[in-house]
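Asks: predicted structure and sequence below. I'll ask about it afterward.
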Amino acid sequence: MPDLKGKTALVTGGTSGIGYATARAFAEAGATVFITGRTQQRVEDAAASLGAGVVGVAGDVTRLEDLDRLMDVIRASGAGLDVVFANAGSGEYVTLAEETPEHLLDTFNRNVGGTVFTVQKSLPLLNPGASIVLAGSTAATRGLPAFGAYAASKAAIRSLGRTWATELADRKIRVNTIIPGPILTPGLTDLEPDVAKRQAIFDSLASNPMQRIGDADELAAAVVFLASDASSFMTGSEIVVDGGINQV
């Protein structure tokens, strides 16, 4: 595990799934970790279970006032930020025929707007040499039926990562994108409430070279690598953690 001792990290959407696993991995690597989530009780429970080095701040990344309050809490710690994992986001199955303006705007507000303004609001706190990790998705390049809005939002994230890598290079801030494939999380499970249909989706996702769905801890290990000095010559890049589903 790369060393994050003395570093301060932020994980949005840190109460479950990939965000929770990554917050735990950051803490185990020695970082002080701030996590966010939209529900106060879930944030408190997650922070308590992760240990003394983790601080929970409830808030919605689509609300600028919540992001301002989050940054105020981090600023008060006096250490600035060394790592930002902009992880919060979600998606639903909606076909082109079913798409509505409300759903499209909500998806982009959560996945793109939430990421843009999380990173923007963190800029004054970022220390020289800080690492920003964005959450992409293999869906962005796969053309999965009924996943168009989500996939497009994640394609935007990959593009933003490249742009920000050049914009922030003079501050020695690195920006990279993690590309999860099928990872077993509540977000994946909640996509399909029908148990039989859900299992069919899982079976399809497991048809990768490794013949299984990934674990959140496997994805978190890759995020820790991008967050640490072990990836010091990487920026504007992506790491794909997908069991090979998009690769072969």
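Replies: Okay, I see it.
Asks: when you work out contacts or count neighbours from here on, use the C-alpha atoms and nothing else.
Replies: Noted.
Asks: which element, helix or strand, includes residue 152?
Replies: Per DSSP states H and E: residue 152 is located in helix 148-167.
Asks: what's the longest strand along the chain packed up against?
Replies: Secondary structure of the chain per DSSP state E: the longest strand is strand 126-135. Contacts defined by 3 or more Cα pairs under 8 Å, 6 or more residues apart in numbering; DSSP states H and E place strand 126-135 against strand 81-86, helix 148-167, strand 174-180, helix 216-227.
Asks: show residues contacting it.
Replies: Strand 126-135 has contacts (Cα atoms under 8 Å, 6 or more residues apart in numbering) with 80-88, 115, 119, 154, 157-158, 161, 171-180, 223, 226-228.
Asks: do the same with stretch 49-64
Replies: Contacts of stretch 49-64 (Cα under 8 Å, 6+ apart): 12, 23-24, 27, 31-40, 43-44, 46-48, 66-67, 70, 88, 109-110, 113-115, 117-118.
Asks: and the closest residue in space to residue 211 that isn't next to it in sequence, what does it touch?
Replies: Counting by Cα to Cα, 6 or more residues apart in numbering, residue 211 lies nearest to residue 243, which is 7.8 Å off, once chain neighbours are set aside. Contacts for residue 243 were tallied using Cα under 8 Å, 6+ apart; they are 181, 182, 208, 209, 210, 211, 212, 213, 214.
Asks: got another one to weigh against that:
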Amino acid sequence: MTENDGTRTDRNDHRTPGSAGEFDGRTVLITGGTSGMGLATARHLLASGAEVVITGRDEARLRRAEAELASGDRVFAVRADSAKPADLARLADLVGERHGRLDGVFANAGVGIFELPTDVTEKSFDHTVDVNFKGVFFTVQHALPLLEAAGGGSVVLNASWTLHRGLPNAPVYAATKAAVHNLARTLGSEFAGRGIRVNSVSPGYIVTEMFDAVITEQSAKDAVLAQVPLGRLGEAEDIAETVAFLLSSRSSYITGQDFVVDGGVVAVAGSW
């Protein structure tokens, strides 16, 4: 079992961040922002002028991420467990007190539990659903008044390439990610009249702490790499750039869509 709420040595320092000033005056919430895609997105948005709220379940990891981002009071780090709606309600209250609004949300917190269907327990089933689906839903629900206070905004939900292709050893995980994208379509329609756009991003094989915890053997990593037509594994910054685009005004005519960022695994693999 792995969760994108931890620390790792960042691999993306050579990547160019977003356009300076693009997010000036905007506040964005990133759940699961202490590592991987969440942390990379926070760094990207800060470089573009945003004020960023990050969450994590572990206080020590949260403070390390805050220190690593090194952006002073432009970073607001809040301990919150996305599986607990009460934590998300408290998070919304704290953000409201500090900022009074949200211009964007990246509902990124998630858990990866990879089990055969015959090995799934009620405990692992409930935990996966609680974090990956229930947590995403209530993150958006509690953020809604803050988005409305900003006059609208953009929400990005972290889904997965597995909603487009079957993954035999992850039936519950894949199902929750399919639910997340369906939620993006439904909420995108529901909130359009309020000026709030909702989309999902579906990462492929992205090298993060979660990836390293699940795929530990070099032979397994080589096998995964062989599935990627572009010839490399993804980096957290690949997702951060896509999320930043979806949060920005550059995507102002896009809602209810899923953006697959996977090096061609879903659309191209097996045909080159």
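Replies: Nice, thanks for sending it over. Here the structure is a predicted model, which means the values were calculated and not measured.
Asks: of the contacts of residue 243 of the first structure, buried ones?
Replies: 181, 182, 208, 212, 213, 214 (16 or more other Cα atoms under 10 Å).
Asks: tally of neighbours for the residue nearest to the fourth one when sequence neighbours are not counted?
Replies: Nearest residue to residue 212 of the first structure in three dimensions, chain neighbours excluded: residue 206, at 4.3 Å (Cα to Cα, 6+ apart). Neighbour count for residue 206 of the first structure, taken as other Cα atoms under 10 Å: 18.
Asks: just give me the match in the second structure for residue 206 of the first structure.
Replies: In the second structure, the residue matched to residue 206 of the first structure (TM-score structural alignment) is residue 225.
Asks: repeat for residue 80 of the first structure
Replies: Checking TM-score structural alignment: residue 80 of the first structure goes with residue 101.
Asks: circling back to that earlier point, if any of the contacts of strand 126-135 of the first structure are buried, put those into a PyMOL selection.
Replies: The following PyMOL line selects those of the contacts of strand 126-135 of the first structure that are buried, judged by 16+ other Cα under 10 Å:
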select buried, resi 80+81+82+83+84+85+86+87+88+115+119+154+157+158+161+172+173+174+175+176+177+178+179+180+223+226+227+228
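Asks: measure the spatially most central residue of the second structure to residue 208 of the second structure for me?
Replies: Centroid check for the second structure by Cα atoms, centre = their mean gives residue 108 as the closest residue, at 2.4 Å. Using Cα to Cα, to the nearest Å, residue 108 of the second structure is found at 13 Å from residue 208 of the second structure.
Asks: residues shared between the contacts of these two?
Replies: Shared contacts of residue 108 of the second structure and residue 208, defined by Cα under 8 Å, 6+ apart, are found at residue 37.
Asks: just to revisit the earlier point, in the second structure, what stretch matches the helix holding residue 152 of the first structure?
Replies: Taken onto the second structure by TM-score structural alignment, helix 148-167 of the first structure occupies residues 171-190 there.
Asks: which ones are touching the residue nearest to the centre of the second structure?
Replies: 30, 31, 32, 33, 37, 38, 136, 157, 158.
Asks: in a markdown table, list those residues along with secondary structure and distance to residue 75 of the second structure.
Replies: Shown next, in a markdown table, are those (DSSP: H, G, I helix; E, B strand; the rest coil; distance: Cα to Cα, whole Å):
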| residue | secondary structure | distance to residue 75 of the second structure |
| --- | --- | --- |
| 30 | strand | 11 |
| 31 | coil | 13 |
| 32 | coil | 14 |
| 33 | coil | 11 |
| 37 | helix | 16 |
| 38 | helix | 13 |
| 136 | helix | 21 |
| 157 | strand | 21 |
| 158 | strand | 21 |
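Asks: make a markdown table out of those and add distance to residue 170 of the second structure.
Replies: Shown next, in a markdown table, are the contacts of residue 108 of the second structure (distance: Cα to Cα, whole Å):
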| residue | distance to residue 170 of the second structure |
| --- | --- |
| 30 | 25 |
| 31 | 23 |
| 32 | 21 |
| 33 | 24 |
| 37 | 20 |
| 38 | 22 |
| 136 | 19 |
| 157 | 19 |
| 158 | 17 |
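Asks: with respect to residue 253 of the second structure, which of these is nearest?
Replies: The closest of those to residue 253 of the second structure turns out to be residue 157 (Cα to Cα; 17.1 Å).
Asks: the closest one matches what in the first structure?
Replies: Under TM-score structural alignment, residue 157 of the second structure pairs with residue 134 in the first structure.
Asks: any idea how far the residue lying closest to residue 183 of the first structure once chain neighbours are set aside lies from residue 227 of the first structure?
Replies: Residue nearest to residue 183 of the first structure in three dimensions, not counting chain neighbours: residue 214, with 4.4 Å by Cα to Cα, 6+ apart. To residue 227 of the first structure, residue 214 of the first structure is 20 Å away according to Cα to Cα.
Asks: all strands for the first structure, in order.
Replies: So, for the first structure - with DSSP E - the strands run 8-11, 32-37, 54-58, 81-86, 126-135, 174-180, 238-241.
Asks: which residues of the second structure does the first one align to?
Replies: So the one you mean is strand 8-11 of the first structure. Going by TM-score structural alignment: strand 8-11 of the first structure matches residues 27-30.
Asks: many thanks, I have nothing further to ask.
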